[in-house]
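> next comes the sequence, and after it the predicted model I'd like to discuss.
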Amino acid sequence: MRRLYLDNAATSWPKPDAVYDAVDDWQRRVGASYARGASAAADETRAIVDRARRSVAQLLGESDPRRVVFTNSGTDSLNLALRGLLRAGDHVVSTVCEHNAVLRPLEFLCTEGVETTWVGCDSEGVVSVDEVAAALRPETKLIAIVHASNVTGAIQPVEEVASFAKSQGVRLLVDAAQTLGRLPLDVRSLGADLIAAPGHKGLYGPLGTGVLWLAPGIEEDLRPLRLGGAASGGDRLEMPETLPDKFEAGSLNAPGLAGLAAGVEHVLATGVEAIRQRMTDARGRLASGLAAMDGVRVYGPSEPLRQAGVVSFSTEGYDPHELAMLLASVGGIECRAGLHCAPRMHAALGTARQGGLVRFSPGPGTTDSEIDAAVTAVGRLIASPLT
């Protein structure tokens, strides 16, 4: 049975051929650690990692690639930002729309004297800037907000939140897991202080890669979570203070970063605006096809430009996990069902008690015929529900 992959919100697949080639070439031909030797192979690994860093910086509109820190995942990046920045007595404002990669670190930090205020959302999953502003206190150090929900796809008003945060002297962390590489994102216009993202979603890199962008000055307040060997300062017992070495202890995932370099270069060559347009079209085709069926409810904003390419829905007659399993077994459709590691979001939508939602997330390469096949498969199952 042919695979119909609709789980790009979890990880992008298939990757561009250049990504597979880059990983394979490093593994078979290069093989040397980053900044761990003076051989020609070690020099080539350094050049590959530097190329990946420059490419991510270019995508972000950042002129200084050193401000791009490589991590092991988006979750790793968010943990570094939250647990590295916050101290006992600090207050954080975050939202119910967040992924567990934010919820759980903040829950842990609560045991260490950090307090969080959770801001709600409307029925489409959109947060109010006024409510975020009202939640601030004199001791608020950080606002942590997802750029686009992995459940509803709702794009949050991050620029407006950033403007208000700056006026109050509050730092802003943006989780760009669903948007970096898929929506235009420029650090100068966005106004954030930290931007975290995985490498394996919109950047087309392999699993095991992540990035954290730091605005000027943040590195002075941010503590490294992982300590050890780095690309500089090997004669000292303390971690180096220079970027990005301060936050990159241990051997970097060189084959992963080789693939990431190729993936980001593919995004830059294709153009983020072109990727966004294709994602908007694909999401619209999916959402309209599903919403036209009796017994189907689609969640998230109806306005295409307020949505990041995720279609989550419920159906009468099926538990979301049942439907997802049937779609996989009958139509080869690979999607995601459940709470999507976002329990507060589902509680806010009223979908937690039903076991969550089914989520389709196409990629830029998903064809119209594949989208139509997925819609048809849902329609056939609804027409003959389990009893």
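Noted; the coordinates are in hand. Numbering: from 1, shown residues only.
> only C-alpha atoms from now on, for both contacts and neighbour counts.
OK.
> any idea how many residues pack against Ser39?
Ser39: 10 surrounding residues under other Cα atoms under 10 Å.
> the one 5 residues further on too?
A count of nearby residues for Glu44, using other Cα under 10 Å, gives 17.
> then Ala292?
12.
> next: Leu59.
Using other Cα under 10 Å, Leu59 has 21 neighbouring residues.
> in the helix or strand containing it, which residues are buried?
Assigned by DSSP states H and E, Leu59 belongs to helix 40-60. By neighbour count with 16 or more other Cα atoms under 10 Å, helix 40-60 contains the buried residues 41-46, 48-60.
> now do it: everything it contacts.
Outside helix 40-60, the residues that touch it by Cα atoms under 8 Å, 6 or more residues apart in numbering are 30-37, 63-68, 181, 185-187, 254, 257-258, 260-262, 264-265, 268.
> contacting residues around stretch 170-177?
By Cα under 8 Å, 6+ apart, stretch 170-177 touches 74, 78, 81, 140-148, 158, 162, 165, 192-198, 201-202.
> A further structure is provided below for comparison with the first:
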Amino acid sequence: MNQPLIYMDNAATSWPKPPGVIEAMEKCMREAAANPGRGSHEMAVKASRVLFEGRKALAKLFRIHNPNDIAFTLNTTHALNLALMGYLRPGDHVITSSLEHNSVRRPLEALRRRIGIEVSYVKTNALGTVDLAVLREEIRPTTKLIAVTHSSNLTGTITPLEEVGAIAKAKGVKLLVDAAQSAGVLDIDVGALGIDMLAFPGHKGLLGPQGTGGLYIHPDLELEPLMHGGTGSASESPEQPSARPDRYEAGTPNTVGIAGLTEGVKFVLKETTERIHARERALTVQLMEGLMAIPGVKLLGPGPGTERTAIVSFLMEGLDPSEASFILDRQFGIAVRSGFHCTPLGHSSEGTTETGALRASPGYFTTESEIVSLIEAVRDITAAMRGSAN
């Protein structure tokens, strides 16, 4: 296969990255690759600056007052585990949704088995997002946390966080948001939205490398650390330090990766989430309308008129999604994702628990001609399927 790759798997990891990301990582490796916070020599100080610059950029993007309220993690999954394992206690009740990724569901189910928390899964409404009326009804005296995705990684539908945040605040319940599909794409103001904890990846909409991410923790909220160990501070104590962010960042961090993440965030700040979302939104509508015109293709979730992130999941009649993905890759040079996308509850809501689905997720650097190529490829494959059936 000699044709250039058409990459439509940005919901998993964004690609390509802005040139500055690679340049920043190389510069960090050459000039600041020592352990931050573990020494006073020049290279260690430079490494510490890399982390602080990253926190500042993220704080600016999410309107966080104190950059030290951001703990760097390996990814969103790490951040969500830190939030859930660190906050919930035996007997606590948690409300989440049927849109959630396994990064939320599995830690909750593990806590249910281990310490006896209670979990309620709110189903979606006609628009494919969290049903707010049901959410209100689920709140109990023991409810401590509402944990919701900002945008579904299966259908791209967007949770009305402002309304969810208002419900949580009125009932004295904390709000944890999974921003895996929204950070860098949708405007997120943690204060205005009433977010107590925000888990985000570095390698998706923030355009950084894999192995980076973070968790914003409200200054009034204390979590039990997920990991205990070296921090370079309060080393004489057997206890994990109380000061942020050290309390939540045991061990040597991914300084080089965070250098790249910082440049990705700076790119987002320069372009603005408004422009990025508008660009991705236009590509998504183009793709959805093109696929809807093909006989035998079924789209999941609401139609193109509904506000969403750049995720389009669909089925091709008579063809297993994994086989369709293989054909798209090998014959057309188009990378999409097939399977269950780590969200079995979402597939249950869509009626695709037996088949899974194909997921195409364009990004900011996707072109209109690449969207056309995917539409034409799907049209060719379905036409060939119909021809073989006859």
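All right, it came through fine. Computed from a predicted structure; not experimentally measured.
> circling back to that earlier point, out of the contacts of stretch 170-177 of structure 1, which are inside helices?
Judged by DSSP state H, those include Gly74, Leu78, Ala81, Val158, Ala162, Ala165 as members of helices.
> out of those residues, which two sit at the greatest distance?
Gly74 and Ala165 (23.0 Å; Cα to Cα).
> thought Gly332 was touching Arg2 of structure 1, still the case?
Yes. Using Cα atoms under 8 Å, Arg2 of structure 1 makes contact with Gly332 at a distance of 6.2 Å.
> looking at these two, which is more packed in?
Neighbours of Arg2 of structure 1 and Gly332, each counted by other Cα under 10 Å, are more numerous for Gly332; the result is 17 against 7.
> how about that one: what's its closest non-neighbour residue?
Arg3 (5.0 Å; Cα to Cα, 6 or more residues apart in numbering).
> trace the one you found over to structure 2, please.
Under the alignment (TM-score structural alignment), Arg3 of structure 1 pairs with Leu5 of structure 2.
> do you know how far its match is from Pro19 of structure 2?
18 Å (Cα to Cα, to the nearest Å).
> and the strands in structure 2?
In structure 2, the strands defined using DSSP state E lie at 6-7, 70-73, 93-97, 118-122, 143-149, 174-178, 197-201, 213-217, 297-299, 312-316, 334-335, 337-339, 357-360.
> list the helices and strands the first one packs on?
In other words, strand 6-7 of structure 2. Judged by 3 or more Cα pairs under 8 Å, 6 or more residues apart in numbering; DSSP states H and E, the packing partners of strand 6-7 of structure 2 are strand 334-335.
> tell me which of the strands of structure 2 lies nearest to His277 of structure 2.
strand 312-316 (14.7 Å).
> name the residues that touch the closest one?
With Cα under 8 Å, 6+ apart as the test, strand 312-316 of structure 2 has contacts from 154-156, 284, 287-288, 296-301, 321, 324, 357-361, 382.
> surely the residue nearest to Gly332 of structure 1 meets Cys335?
No. Arg3 of structure 1 is beyond contact range of Cys335, at 10.8 Å (criterion: Cα under 8 Å).
> buried deepest among the strands of structure 2, which one?
Mean neighbours per residue, mean count of other Cα atoms under 10 Å, is largest over the strands of structure 2 for strand 197-201, with a mean of 29.
> can you name the residues of structure 1 that that one overlays?
So strand 197-201 of structure 2 sits over residues 194-198 in structure 1, by TM-score structural alignment.
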